[in-house]
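**Q** predicted model and sequence below, questions to follow.
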Amino acid sequence: MTTQWHADSPIYLQLYQQVITRIIDGHIKEGEALPSVRTMAAELQINPITISKAYQMLQDEQIVEKQRGKGLFVKTGAPEKILVREKQAFLSKDWPQIMSQISRLNIDIDELLSPIKEEK
């Protein structure tokens, strides 16, 4: 996890998004425990309440579940649930802005695909 925080967003939201990204990317798997609040706070040198807020968001969204005496664990099906949600958010929010920029700059499909074709 990163220790560099952006001033434009609260740290707990950035931490929440980092955990989401790590789950999507497979770095944190279904059934795997998240690091404890104390461990994360010490590692990232931030207030434990900040970690708790990010973890609470994950619990509220039913991405992780608390196992009494053991900690927080990624729920079964959470990666797929997150992926569906992130795709929907991208297609409804980010993609229209990207399409608008492509149109404004008069970029054609060949220009967009050239980096992909060059990789092959």
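**A** All right, it came through fine.
**Q** please make it C-alpha for all contacts and neighbour counts, starting now.
**A** Will do.
**Q** now do the same end-to-end measure for stretch 82-96.
**A** End-to-end distance for stretch 82-96, by C-alpha to C-alpha, to the nearest Å: 21 Å.
**Q** please compare the first structure with the one that follows:
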Amino acid sequence: MNWIDVGHIDDIPLRGAQIVKTSIGCVAVFRTDEQEVFATSNSCPHKGGPLSEGIVHGRKVTCPLHNWVFSLETGVAQGADAGQIATYPVRLDGGRVLLDLDEIGKRSAA
């Protein structure tokens, strides 16, 4: 695993997101609760909407373009919507947000 430090959890707004630029493209890092983060692709599979600009509710995000809802845990579209977004390993270490760059590269290449 190649964990990289992408910032402090307090840099991410509560129930919001921050874009992290990696060597393979942009990753959206979401903060759903005081100490809970998720990382996904930033692009909605429907029309390419920027998920980091969507509404975070519970452990889900709603795309700002057409209101498609995705689980931040699994990436699977919710309700009647179809599709899936990539999810990536992310963890907290002393308030620092860490992404597994190796796994992001593998999943983006697939």
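**A** Arrived safely, thanks for sending. Values in this document were obtained by computation on a predicted structure and should not be read as measured data.
**Q** work out the TM-score between the chains.
**A** For these two chains in superposition, a TM-score of 0.26 is obtained (TM-score structural alignment, normalised by the length of the second structure); 51 aligned residues with a C-alpha RMSD of 4.3 Å.
**Q** show me where the second structure has strands.
**A** Listed in chain order, the strands of the second structure (DSSP state E) span 3-8, 16-22, 25-33, 36-41, 55-57, 60-62, 69-71, 87-88, 90-93, 96-100.
**Q** which elements pack onto the fourth one?
**A** Looking back up the chat, that one is strand 36-41 of the second structure. Packing partners of strand 36-41 of the second structure (3 or more C-alpha pairs under 8 Å, 6 or more residues apart in numbering; DSSP states H and E): strand 25-33, strand 87-88, strand 90-93.
**Q** tabulate these (CSV), appending mean neighbour count.
**A** Shown next, in CSV, are these (neighbours: other C-alpha atoms under 10 Å):
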stretch, mean neighbour count
strand 25-33, 21
strand 87-88, 26
strand 90-93, 16
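**Q** so for V56 of the second structure, which of those sits nearest?
**A** Relative to V56 of the second structure, the nearest member of these by C-alpha to C-alpha is strand 25-33, separated by 6.9 Å.
**Q** and the closest one with strand 36-41, angle?
**A** Computed by axes from the mean of the first three to the mean of the last three C-alpha atoms, to 10 degrees, the angle separating strand 25-33 of the second structure from strand 36-41 equals 150 degrees.
**Q** ok and strand 25-33 of the second structure relative to strand 96-100, angle-wise?
**A** Here strand 25-33 of the second structure runs at an angle of 140 degrees relative to strand 96-100 (the same axes, to 10 degrees).
**Q** so what does strand 25-33 of the second structure touch, helix or strand wise?
**A** strand 16-22, strand 36-41, strand 55-57.
**Q** looking at those, which is buried most?
**A** Most buried of these, by mean neighbour count (mean count of other C-alpha atoms under 10 Å): strand 36-41, with a mean of 23.
**Q** on that earlier part again, save the strands of the second structure as a markdown table, and put in distance to S108 of the second structure too.
**A** As requested, those are exported to a markdown table (distance: least, C-alpha to C-alpha, whole Å):
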| stretch | distance to S108 of the second structure |
| --- | --- |
| strand 3-8 | 16 |
| strand 16-22 | 11 |
| strand 25-33 | 9 |
| strand 36-41 | 9 |
| strand 55-57 | 23 |
| strand 60-62 | 20 |
| strand 69-71 | 18 |
| strand 87-88 | 10 |
| strand 90-93 | 15 |
| strand 96-100 | 12 |
